[in-house]
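Engineer: starting from these lines, generate the structure:
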Amino acid sequence: MGGQAVERESWDRKLDFILSCVGYAVGLGNVWRFPYLCYRNGGGAFLVPYVIMLLIAGLPIFFFELALGQFASEGPITVWKVSPLFYGVGCGMVVISGLVSIYYNVIIMYAIYYMFVSFVNLDGEVPWKYCGQPWNTDSCRNESFPDFASMNNDTEKVNSWLSLANVSCVNQTITTLITAGNANTGDDYYDIGYGDLSDTYKPNFTNCMTKFESPSEQYWTRFVLRYHEANGLDDIGGISLKNIICLLFAWILIFFCLMKGIKSSGKVVYFTATFPYLVITVLLVRGLTLPGFKQGIEFYIIPTWDKLLNIKVWSDAATQIFYSLGPGFGGLLCMSSFNRFKNNCWRDSVIVAFINCGTSVFAGFAIFSLLGYMAHQTNQAVEDVADSGPGLAFVAYPEGLAKLPVSALWSFLFFFMLITLGLDSQMVMMETVISGVTDIWPRFLRTHKAPFTFVCCIIGFLLGIPMTTKGGILVLTMFDWYSGSYNLMLISLFELVAVCWFYGIRKFMKDIEMMLGHRPMIFWFYYVPLWCVITPVAIIFIVVMSGVNYTAAYYGEYTFPPWAEGIGWCLAVLPILCVVIGVIFGIVKFGGLASAMRPRPDWGPRLKENRTGEYNDNYGYDPSGDAEAEAAYTKNGAIVYPEFDKL
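Structural biologist: A predicted model of the protein is given here:
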């Protein structure tokens, strides 16, 4: 028990904290997930449920976590001295951040590889621009698809249609149609005509149409991933040397960003949190000068109002708000715990939340102007050239960038932007894990912050190695599908219940007033009803709707086997298991349910000068590590708190 405790870190400037929050909230999901959900769910109409869910779920929980972490200056685990029964909630947050960090850095790994390839090809063309490379197959196609609408000659249309089909299969199908009496004896495809081939008899020729792949798609699947050499999760193949080296480089980056704690990461975000806006703006300006951009923008913003009657649209909007702002991961608690006690975290929460959502909308314009150009070039609809997830970041975007003049330079800037977007979020998630564990054993780990950070990065690297195999994308998909889904929302629900119902909303509001120096009426009219009732109901709605719409995990045409789903559900349940174990541990350790629900005597502001009012007489807290003070309240090796009942 003896010895001097090492003082907890704090941000050097307020801007360090705000930019870290912006960098954490604005991540890779803003670039691919939001635009995809927007056009899948009615274009501009999707913004209606998106904004509503921001107001009733995103913004309230965002402020809630900032206020809780700042008041106690504690990380996601030790902050639960507010109600020891819920210590497991903090452990669950750290587990979620740890699991997501493993695969999130693999996505950064892919961006690093593409950036390196773009850099070495600055004097030429990027290798995914054309077919004819060693990894390409006969199904690779980089010419535009025929523009049948502009053709006046039916023979020309039929010839163009045949260029997209297997002619032998077409002839066999026509023979079948003649036998069934649906075509005249002796007819060939010219006699049937393009209209019937592409419309009336289209279902009959479905299996005859060649499934073409773009050069960028084959570069991604057959060269970067080498996915065709794997045989599902039963045989994920060997390790890709180029990928594992890039993964090692990604973890080295994270280590040097975090080795000195927030003193180093707080400076890195001045670049990583602002540079993406420069690149997005440049891409938007360039996109608006390309032919076909209007087609993409219209598809993005023109609303389809009847989509709002679909409950899945509202569920998607709520889920996107959660994933985008990042509550439940512990990152917000972690970052705010380094704030000065009197910092206006309410103002910060509003600023960051609206910057994050505004970035999603802004990025959508840049993205869809580029997708409109791709649709124009390939004579396809916008929905046919866009995809979600890695397919959008590493197939559609490279394909569009490859068609720009000086494509290697644009690709380099784009993937450099992806790296900066990912690094911000990854740094916060890793800092959450590191600080969460450090706060449990502060006397040792705070004096060995760099070595402990190094150990955490090594563990993350080793656990990510299976994702660098030829079938590693399947492992990544499994982690992405399960590790931050239902559990994330339930963790957020538990923390609201713990503070608002067990600790008490009135006490929590008094704590916030102690920090901010005032209590605006909006707190009572907006935040209190939301924290206590509306937001928990919204979370339950999200979880229920996610369960109703649940589908087994899949990647492309590959559906995960039952044993893989079982592993995935273990990942999903692990954080919830932490909560259950924490409840049992709290009841046993503190001698009953009632005692475990009450705040610990050392709950309150960390620094003595901030412990005013009811916290002023809290003799159990020892901010200085004074050995005499500890001895005065130590009995049989344990600290006793004579003033516990006064609290």
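Engineer: going forward, measure contacts and count neighbours with C-alpha atoms only.
Structural biologist: Noted.
Engineer: any idea how many residues pack against H518?
Structural biologist: Using other C-alpha atoms under 10 Å, H518 has 10 neighbouring residues.
Engineer: meant to ask about L28, not that
Structural biologist: Neighbours of L28 under the rule other C-alpha under 10 Å: 25.
Engineer: is it true that it touches T420?
Structural biologist: No - applying C-alpha atoms under 8 Å as the test, L28 and T420 come out as separate, 9.3 Å apart.
Engineer: G296 - nearest residue in space that isn't next to it in sequence?
Structural biologist: The spatial neighbour of G296 that comes closest, neighbours along the chain excluded (C-alpha to C-alpha, 6 or more residues apart in numbering), is G372 at 3.7 Å.
Engineer: distance check, Y227 against Q218.
Structural biologist: According to C-alpha to C-alpha, to the nearest Å, Y227 stands 10 Å off from Q218.
Engineer: of those two, who's got more company?
Structural biologist: Between Y227 and Q218, Q218 has the larger neighbour count (other C-alpha under 10 Å), namely 23 against 20.
Engineer: now the strands: where do they sit in the stretch 401-550 of the chain?
Structural biologist: Taking DSSP state E, counting those that start in this stretch as the test, none of the stretch 401-550 of the chain falls into strands.
Engineer: which residues of the stretch 451-600 of the chain fall in helices?
Structural biologist: If DSSP state H, counting those that start in this stretch is used as the criterion, the helices of the stretch 451-600 of the chain fall at 472-482, 486-497, 505-516, 521-522, 528-529, 535-548, 562-589, 593-597.
Engineer: let's compare: structure for the following, please.
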Amino acid sequence: MSALGGFCCKPKKNDPDEEDQMERSEWSKPIQFILSIIGYAVGLGNIWRFPYLVLTNGGGAFLVPYITFMLFCGIPFCFMEFTLGQFSGLSPVEAFGFAPLFRGLGWAMLLVSGMLCIYYNIVMAWVVFYFTQSFSWNLPWKSCNNSWNTPNCFTYTGLTNMSSIPPNSTSSTMEFWTHRVLESSPDISDFGGVNKHLCACMAVAWILTFLCLYKGIKTSGKVVYVTALIPYVFLSILVVRGLTLPGAEIGLNFYIKADWKQLKSLTARCYSLNFISKISILSFSIYLFFYVQIWTRAAVQVFYSLGPAWGGLITMSSYNRYHRKFNWDAFLLPIVCGGTSIFGGFAVFPIVGHMAYQMGSTNVSTLMNSGPGLAFIVYPEALAQIPGAPIFTVCFFAMLFTLGLDSQFATLETMTSGFMDRFPNTLGRHKTLFTLLVCIVQFFLGFVLVTRAGGYWFQIFDWYATPISIVLIATLEVIAISYVYGAKKMLGHAETMIGKRSRFGRIFWTTIWYFITPCFTFYLFVTVIMDYTPPYFTNGKPFPSWSVAFGWCVASVSMIPIPLFAIREMWRRRHNLKSLFKPMEYWTDACEARLRQAEMRKIREAEMELDGIEDDVRE
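Structural biologist: Predicted coordinates for the structure are as follows:
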């Protein structure tokens, strides 16, 4: 069986050689796991989404709900998924065998990861294209003298007042993005053929992804030394340059200054509605959990940045040694992820503040945007206004590429290891070939995103593919682990690997898993549903109803396995429904095999140490 094969059958206890053959691949060094999960969690959203959320949700005040959700949802989920992955040594597809009723959660995670890979790599293609275009002293999006520009084009260069911008005009950066990069068609239904340069860039992105993963963690574990650390070098360069620009304080003021009015809006609503009555506490709670969007956005950002319920954390931890003390990793990852988001804001706001300063403005909110708009329109325009622009532009897009590539590692590994754990005797024996096949299939599945209508379809995928399914998966996951399997039992498994916790530690984690994390997760699920709005074009026009219907189909793809597997298991166990909530035999066998292998490793290491001592004595 391949080193990456799962434990789907019980090994012979009297044949240690066979057990050795069934051992799962492990990280060569502990640091590889840390760098891999940091690379997985710290992605594009930390740079292009977090700064915009801070700007539009109270500035520094946004950190209050963000840190709150990180503490009571992010860290507990990390600890929970690290425990499940490391204890079972299985990818999500097989790891949920502890409760047959919830086996569909693993397949849901696999499908979510698959869809994310498809449309995430088109972002990588955009980054590759911008990166290649940055090796020019005259950046192509800085002027209106190009073949793709229209008569309505204007540039920010030399602009001293926002009011001097002609009406119905478009910036040179926007035209470069729309007419050169995307080559956008006028409508989502007008595909207009394949965008050749984006197709080539997407191929480059997939080729690099495959080369980094063709032997699984054996190759990606070495690559992360570069891809997980280099972004911080580029980010530091941009921070230092941004802070030394005139007008940097304008951007920093918007970033650091806390607007407590938005957090206090809850209290204001309660008073304005005269909820000073016996039900005032209930009313306050209702507004807290269902009407304060700032808390919802903070929670969503935690889920998007850390990546719980996506399957990557379970997959990466399944390659750990059995007795790795991952408890500190569960704290380190959220700290690094949150710290990177905050640090990234110091690279974005000063440079955008400098752009506002040049235009005689003190308001950066009119220039900021979220998502691709920030990374491919606002920030390149701001960088174009500073001396030595090409150098810093290359740094910026190199940083984005390494951030995106890192995130792809764990996401694609979740897919490949899931199938190989499920079919170890076929796919598990051909790791490289299967990884290549997955990359090729996903490249062709993403073809719609490199057509002339690709920008519109990207928005559909981004809008529907993951948000609802992820919070549903997270809600059911915490229910399955905390209530069906048992938080105390799962904590007991953690203690067998990392050592006994103090009485306070056990009470703390069981309380968090039983009560606090489920409440926060359920809150997020309800508010995401309540806050749903259909997607709109940039001009405010809604997407056609058929495309919205397609979006819901995309969303349902990753959610369908949950009820399907539940129904299947209920039918198969209809004469013994209690078994729906008891671990399956293969899962128990896998966990027992992991423990035996860990014990055998300890014996071998002790024998080697003893042999070394005897050799020293002889000498």
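Engineer: returning to that earlier point: confirm the residue nearest to G296 of structure 1 sits in a helix?
Structural biologist: Yes - the assignment for G372 of structure 1, made by DSSP: H, G, I helix; E, B strand; the rest coil, places it in a helix.
Engineer: now which residue in structure 2 aligns to it?
Structural biologist: Here G372 of structure 1 is matched to G353 in structure 2, going by TM-score structural alignment.
Engineer: what about Q133 of structure 1, how many residues close to it?
Structural biologist: The burial count for Q133 of structure 1: 14, using other C-alpha under 10 Å.
Engineer: that one -> structure 2?
Structural biologist: In structure 2, Q133 of structure 1 lands on N146 (TM-score structural alignment).
Engineer: quick check: whatever residue of structure 2 lines up with F341 of structure 1 vs P30 of structure 2, distance?
Structural biologist: The pairwise alignment with structure 2 assigns F341 of structure 1 to Y322, based on TM-score structural alignment. For Y322 of structure 2, the distance to P30 of structure 2 (C-alpha to C-alpha) stands at 12 Å.
Engineer: which one's more surrounded, those two?
Structural biologist: Y322 (26 against 14).
Engineer: contact partners for the more buried one?
Structural biologist: By C-alpha atoms under 8 Å, 6 or more residues apart in numbering, the residues touching Y322 of structure 2 are 86-87, 497, 594-595, 598.
Engineer: double-check that it belongs to a helix.
Structural biologist: No - counting by three-state DSSP, Y322 of structure 2 is not part of a helix but coil.
Engineer: one step back: conserved subset of the contacts of Y322 of structure 2 in structure 1?
Structural biologist: With both residues aligned by TM-score structural alignment, their matches' C-alpha atoms under 8 Å, the contacts of those that structure 1 also has are 86-87, 497, 594.
Engineer: quick one: contacts for the residue nearest to G296 of structure 1?
Structural biologist: Per C-alpha under 8 Å, 6+ apart, neighbours of G372 of structure 1: 292-297, 382.
Engineer: which residues does the counterpart of Y104 of structure 1 in structure 2 contact?
Structural biologist: Under the alignment (TM-score structural alignment), Y104 of structure 1 pairs with Y120 of structure 2. By C-alpha under 8 Å, 6+ apart, the contact set of Y120 of structure 2 is 404, 408.
Engineer: does Y120 of structure 2 count as helix, strand or coil?
Structural biologist: Assignment for Y120 of structure 2 (three-state DSSP): helix.
Engineer: what separates it from G221 of structure 2, distance-wise?
Structural biologist: As judged by C-alpha to C-alpha, Y120 of structure 2 and G221 of structure 2 stand 21 Å apart.
Engineer: before we move on, what about E477 of structure 2?
Structural biologist: Distance, E477 of structure 2 to G221 of structure 2, by C-alpha to C-alpha: 28 Å.
Engineer: sorry, back to before: can you pick the most crowded of the kept ones among the contacts of Y322 of structure 2?
Structural biologist: Busiest of the kept ones among the contacts of Y322 of structure 2 [other C-alpha under 10 Å] is Q86, holding 29 neighbours.
Engineer: so how many other residues sit close to L53 of structure 2?
Structural biologist: Applying other C-alpha under 10 Å, I find that L53 of structure 2 has 18 neighbouring residues.
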